[in-house]
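K.L.:
curious how this folds, go ahead:
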Amino acid sequence: MNLLENLGIHQDLVTKDRVELSMPVQAKHLQPYGIVHGGINTVLAETAASLGANANVAPGRIAVGVNVTTQHLQAIREGVIFVVATPDHVGRTLQTWQARLLVNDRLTATATITLMNVPAPTNNHKH
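P.N.:
This next block holds a predicted model:
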């Protein structure tokens, strides 16, 4: 099971110009005070940006996150978190994306994600 499956993150839209994800809040997402752990906001933002960034890279290359800055604006206790990510810059080497996280149309967090376009790893591991 990968991280997206484990957390219950759904890919609603993935294009070069926009990514939309959703995640119903579950008990496993909460920290001890009953609110969604801030790391969940960052995972959602970086995941959305990474999916979009990888839709923009040339064959044989991948986009990997190199920096994420997340602003937690409103505590989340329940509901469905929606994420919308759009690119500010898509270059040959770097991409910068903005993510907005909402619950019931209320902005709960924002994030800026920088990704680097690098050669895809070769899978020559022996098992």
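K.L.:
contacts and neighbour counts: CA atoms only from here.
P.N.:
Noted.
K.L.:
buried ones in the one helix or strand residue 22 maps to?
P.N.:
Applying DSSP states H and E as the criterion places residue 22 in strand 19-24. Neighbour counts over strand 19-24 (16 or more other C-alpha atoms under 10 Å) mark 19-23 as buried.
K.L.:
to compare with the earlier structure, here is another sequence to fold:
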Amino acid sequence: MSTVDLSSSPAGQLTEKMGIEITSWDPEKLVGTMPVEGNRQPYGLLHGGASAVLAETLGSVAAAMHAAPERIALGLELACTHHRAGRSGLVTGVCQPLHRGKTTATFEIVISDEDGHRLCTAKLTCILRERPPGDPKS
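P.N.:
All right, here's what the predicted structure looks like:
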């Protein structure tokens, strides 16, 4: 499986700026990576907000896959627990469903470093809404 092309979004979007790539996807597990370089806080460690962006990106894509084509997914709540610092290389997020219903979908996203150490555990809940009339993707 190749990477998901996030370039169909308008240029300069957050996923592009953060260097996020989705490397594997199916209904039970979605995987993506993000470099630590360029996503650090002033102490030289992976920024917690960058981990949150990776988590929300993966969870939102998974929710959109579940909701499509009739509905769209919108982030409702994101909670992140940061366990240890990322220092270099790539971090990998693994997103798995906790609940996939008609009106909400919840996913757990575990972010690890290249040595397999868990850096962050996140939970994202998305609300699923009908696609707006006239939406070009309907």
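K.L.:
about what we covered before: which residues in structure 2 does the strand holding residue 22 of structure 1 match up with?
P.N.:
Alignment of strand 19-24 of structure 1 against structure 2: residues 30-35, by TM-score structural alignment.
K.L.:
how much does that stretch stray from structure 1?
P.N.:
When structure 1 is superposed, stretch 30-35 of structure 2 averages 0.8 Å from its matched positions, counting by mean C-alpha distance after the TM-score superposition for structure 1.
K.L.:
ditto for stretch 92-99 of structure 2
P.N.:
Looks like 0.4 Å for stretch 92-99 of structure 2 (mean C-alpha distance after the TM-score superposition for structure 1).
K.L.:
now the residue nearest the centre of structure 1, what's its secondary structure?
P.N.:
Nearest residue to the geometric centre of structure 1 (C-alpha atoms, centre = their mean): residue 47, 2.5 Å. Counting by DSSP: H, G, I helix; E, B strand; the rest coil, the backbone at residue 47 of structure 1 sits in helix.
K.L.:
counterpart of it over in structure 2?
P.N.:
By TM-score structural alignment, residue 47 of structure 1 lines up with residue 57.
K.L.:
please work out how many residues are found near the closest residue to its match other than its chain neighbours.
P.N.:
Spatially, and ignoring its direct neighbours in sequence, residue 57 of structure 2 is nearest to residue 15 (7.6 Å; C-alpha to C-alpha, 6 or more residues apart in numbering). If you count neighbours by other C-alpha atoms under 10 Å, residue 15 of structure 2 ends up with 17.
K.L.:
which SSE is residue 15 of structure 2 in?
P.N.:
helix 14-18.
K.L.:
in structure 1, point out the residues matching that helix.
P.N.:
Going by TM-score structural alignment: helix 14-18 of structure 2 matches residues 3-7.
K.L.:
mean deviation, that stretch versus structure 2?
P.N.:
Comparison of stretch 3-7 of structure 1 with structure 2 after fitting gives an average deviation of 1.1 Å (mean C-alpha distance after the TM-score superposition for structure 1).
K.L.:
buried set for that stretch?
P.N.:
residue 7.
K.L.:
with stretch 85-93 of structure 2 instead?
P.N.:
85-88, 90-93.
K.L.:
figure out the length between the terminal residues of it.
P.N.:
One end of stretch 85-93 of structure 2 to the other measures 15 Å (C-alpha to C-alpha, to the nearest Å).
K.L.:
outside of that stretch itself, list whatever touches it.
P.N.:
Here stretch 85-93 of structure 2 makes contact (C-alpha atoms under 8 Å, 6 or more residues apart in numbering) with 31-37, 44-46, 54-55, 58, 109-114, 119.
K.L.:
hmm, try it at 7 Å
P.N.:
31-37, 45-46, 55, 109-114, 119 (C-alpha atoms under 7 Å, 6 or more residues apart in numbering).
K.L.:
where in structure 1 does it fall?
P.N.:
Aligning stretch 85-93 of structure 2 against structure 1 (TM-score structural alignment) gives residues 75-83.
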